[in-house]
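Enquirer: Task: produce atomic coordinates for the following.
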Amino acid sequence: MFGYVEIDKPELKIREYELFRGYYCSLCKSLGRRYGQISRFTLTYDLTFLYVLLDALNSLPAGGKMQSCIAHPIKKRFVVNSNIFAEYTSDMNIILMYYNLMDKWEDERKLLGKTGTLVLRRAFNKAQRLYPKKAKNISDQLKTLSRIEKQGCDSTDEAAESFALIMSEIFNCDHIEGEVEKKALSWLGYNLGRWIYILDAYDDIEKDNEKSNYNPLLEQYKYDGKDIKEFKESIKDKVNFSLTYSLSEVEKAYSLLEIEKNKGIMDNILYSGLILKTDSVLQGKREMNEKRSV
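Expert: Got it, this is the predicted structure:
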């Protein structure tokens, strides 16, 4: 369900792209320092976006230096200096990915899920100790989501609610002091989570139908077993309306935030990247929606 939040690279200025990549590398290194090298493979653009967003509320310049790493041992890259937001995002990444892998094992008996939870268990225990309330809230919502899916819920809005609340919890960062900012971040995360869940459901219609997996769109719009491509096309406008509404709420929440820096990157993702991804999925241009290297 991760990997949908992306930059629109051609529209970014070169220095903005280098800075975004610097945040990605900074978060990757933070994961390695805090949770070991294997944890770095769990990083996605979605959590990089959160790091860039949280640090955009910080007035201090995004300093950094050229560094090499395991992925790029020869050519050094600019890496943003780590801070409390890098650490927080690393912690949330571990909690989220651990539960995501556990869900894959419990619901689909995927060996990757079982192996992943064993590998990340120690890291998860550490992150859980740091944020016990958040970890519990995320766990509770994932259990609710699992129950709803097993019941074959025929309301996409109801099915999307739990993941929306999970993202709301993650975006509501404890290290942001202003109440207005915290509420705006929470609402932004909620609607981004709703957008991700519904977009992922549309993206997976054919796969879920083939494997007889639960999909809220198949249930809500009463798929009758006929041509799946025709069905997908028939509901596209309705799904697009729901996705567009979620993105409009994301933009409203974003407008309430006092952005101190990274505005070019943030605007690129929110006003271009997410829209392009929506159009791409609705047009059936399926991609590998998992971790991508920058």
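Enquirer: can we go C-alpha only for contacts and neighbour counts from here?
Expert: Fine.
Enquirer: quick check, distance from stretch 240-251 to the centre of its chain.
Expert: Centroid separation for stretch 240-251 versus its chain: 16 Å, with C-alpha atoms, centre = their mean, to the nearest Å.
Enquirer: Contacts made by it with the rest, please.
Expert: Residues outside stretch 240-251 that contact it (C-alpha atoms under 8 Å, 6 or more residues apart in numbering): 187-189, 191-192, 194-195, 198-199, 270-271, 274, 278, 282.
Enquirer: out of the residues you listed, who's nearest Leu96?
Expert: Gly189 (13.9 Å; C-alpha to C-alpha).
Enquirer: mind listing what the closest one touches?
Expert: By C-alpha under 8 Å, 6+ apart, the contact set of Gly189 is 164-165, 167-172, 250.
Enquirer: Then Lys238?
Expert: Neighbour list for Lys238: empty [criterion: C-alpha under 8 Å, 6+ apart].
Enquirer: pretty sure it belongs to a strand, no?
Expert: No. Assessed with DSSP: H, G, I helix; E, B strand; the rest coil, Lys238 is helix; it does not lie in a strand.
Enquirer: those strands in the chain, which residues are they?
Expert: In the chain, the strands defined using DSSP state E lie at 64-67, 77-80.
Enquirer: hey, where'd the helices end up in the stretch 151-294 of the chain?
Expert: 156-171, 179-203, 205-211, 216-220, 228-234, 236-255, 263-268, 274-282 (DSSP state H, counting those that start in this stretch).
Enquirer: and Ala56, which of those is closest to it?
Expert: helix 263-268 (7.3 Å).
Enquirer: ok, residues contacting the closest one?
Expert: Here helix 263-268 makes contact (C-alpha under 8 Å, 6+ apart) with 7-8, 11-12, 16-17, 20, 52-53, 56.
Enquirer: Next, the second sequence, to be compared with the first:
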Amino acid sequence: MFGYVTPYKMELKIKDYEKIKGYYCGLCKVLKDNYGNIIRISLNYDVVFMAIFLDAFNKDEPQYTKNNCILHPIKKRIFVINNDALNYAASINIALTYYKILDDIKDENSLRGKFLSPILKRYLKKIPAEYQNIENMIADKLNELYAAESKGNSSNLDELSHPFGELTALLLTSYVGKKDNYEKIYNLGYNLGRWIYIIDAFDDLEKDIKENKFNAINSVMNGEKIEDRINFVLTSYGRECAETLDTLPLYKNQDILYNIFTFGLLEKMDRVFLKKKNDKEEKNEKSI
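Expert: The predicted structure is shown next:
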């Protein structure tokens, strides 16, 4: 999975950091209770973010409990419980993981994927009836994405990132429904999805080239000097998300979401760009 949508810890208040951990542990608990232990290994911050974001439209304060878990048997952890947004996010986690594994099998003939896919397919049947549309949404948009990538003749990143942007937008708006803020939430999700798709492609660029895999940036830019262009594109998408967030009527989690969109996305970009710079310098040193 991706895991690029994370908070910037240095700017978080302790109460907000503990709250994020409560959502994270709460999602892990929902996965365990509703689906089983195996799927818990796929939990990632992008799905946790969705739960935090969607729960911000609920006027009720989160309910908490303290308990131990298998990873922390001594010190009790805080869990958010009885939360509809977490239940919805768990269904997203199941479906995304299943289709990611199918993609690994297609691209890499993954033995791990072949082992896990029948197990996860059984989990899909456990998704509550009210969330069954999630699987179809994910399958349809990922098929659109793979079709766009397979053409190999796209001239811009907007076209290639469009299906994943739409998928992210639909996953968010499907939960909140067509209310007054539907278009704003769709716009935030759409730009965030494109941001995730492009930073993931940039992060994996050298690896994909080496392994002869499709990479959107390599396909469109074809070896050009790309850092400045990618920085501009990612910054534009991130700014659009932050500006849209400011217009939404959130009942809670405002500070966490502000942190993610104002600092977290930029920190993740800095880390990926610094990694690229260090890799390039190391490669140059070896060639001397």
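Enquirer: and Ala253 of the first structure, how many neighbours does it have?
Expert: For Ala253 of the first structure, the neighbour count with other C-alpha atoms under 10 Å is 19.
Enquirer: Identify the residues contacting it.
Expert: Going by C-alpha under 8 Å, 6+ apart, Ala253 of the first structure touches 184-185, 187-188.
Enquirer: Now which residue in the second structure aligns to it?
Expert: Ala253 of the first structure maps onto Thr244 in the second structure, with residues paired by TM-score structural alignment.
Enquirer: rewinding a little: so of the strands of the first structure, which one's packed in deepest?
Expert: Most buried of these by mean neighbour count (mean count of other C-alpha atoms under 10 Å) is strand 77-80; its value is a mean of 21.
Enquirer: other SSEs contacting that strand?
Expert: When contacts are defined as 3 or more C-alpha pairs under 8 Å, 6 or more residues apart in numbering; DSSP states H and E, strand 77-80 of the first structure packs onto helix 14-35, strand 64-67.
Enquirer: Could you list every helix and strand that the shortest one packs against?
Expert: The one in question is strand 64-67 of the first structure. Against strand 64-67 of the first structure (3+ C-alpha pairs under 8 Å, 6+ apart) you get strand 77-80.
Enquirer: so how far does the strand it packs on sit from its counterpart in the second structure?
Expert: Once the two models are superposed, strand 77-80 of the first structure sits on average 1.3 Å from its counterpart in the second structure (mean C-alpha distance after the TM-score superposition for the first structure).
Enquirer: quick one: contacts of that strand?
Expert: Contact with strand 77-80 of the first structure is made by 18-19, 21-23, 25-26, 62-68, as judged by C-alpha under 8 Å, 6+ apart.
Enquirer: Tell me who's in contact with the residue sitting nearest the centre point of the second structure.
Expert: Residue closest to the mean C-alpha point of the second structure, counted by C-alpha atoms, centre = their mean, is Asp46 at 3.2 Å. Residues near Asp46 of the second structure by C-alpha under 8 Å, 6+ apart: 2-6.
Enquirer: Report the buried residues of stretch 133-150 of the first structure.
Expert: By 16 or more other C-alpha atoms under 10 Å, the buried positions in stretch 133-150 of the first structure come out as 134-135, 138-139, 141-142, 144-146, 148-149.
Enquirer: cool, stretch 120-132 of the second structure as well?
Expert: Buried positions in stretch 120-132 of the second structure, judged by neighbour count with 16+ other C-alpha under 10 Å: 120, 123-124, 127, 132.
Enquirer: who's in contact with stretch 111-119 of the second structure?
Expert: For stretch 111-119 of the second structure, the surrounding residues in contact (C-alpha under 8 Å, 6+ apart) are 98, 101-102, 104-105.
Enquirer: try 6 Å this time
Expert: Under the criterion C-alpha atoms under 6 Å, 6 or more residues apart in numbering, residues 101, 105 lie in contact with stretch 111-119 of the second structure.
Enquirer: Mean deviation, that stretch versus the first structure?
Expert: Once fitted to the first structure, stretch 111-119 of the second structure is off its aligned match by 2.1 Å on average (mean C-alpha distance after the TM-score superposition for the first structure).
Enquirer: Distance from that stretch to the middle of the chain?
Expert: 22 Å.
Enquirer: List the buried residues of it.
Expert: Residues of stretch 111-119 of the second structure classed as buried: 113, 116-117 (neighbour count, 16+ other C-alpha under 10 Å).
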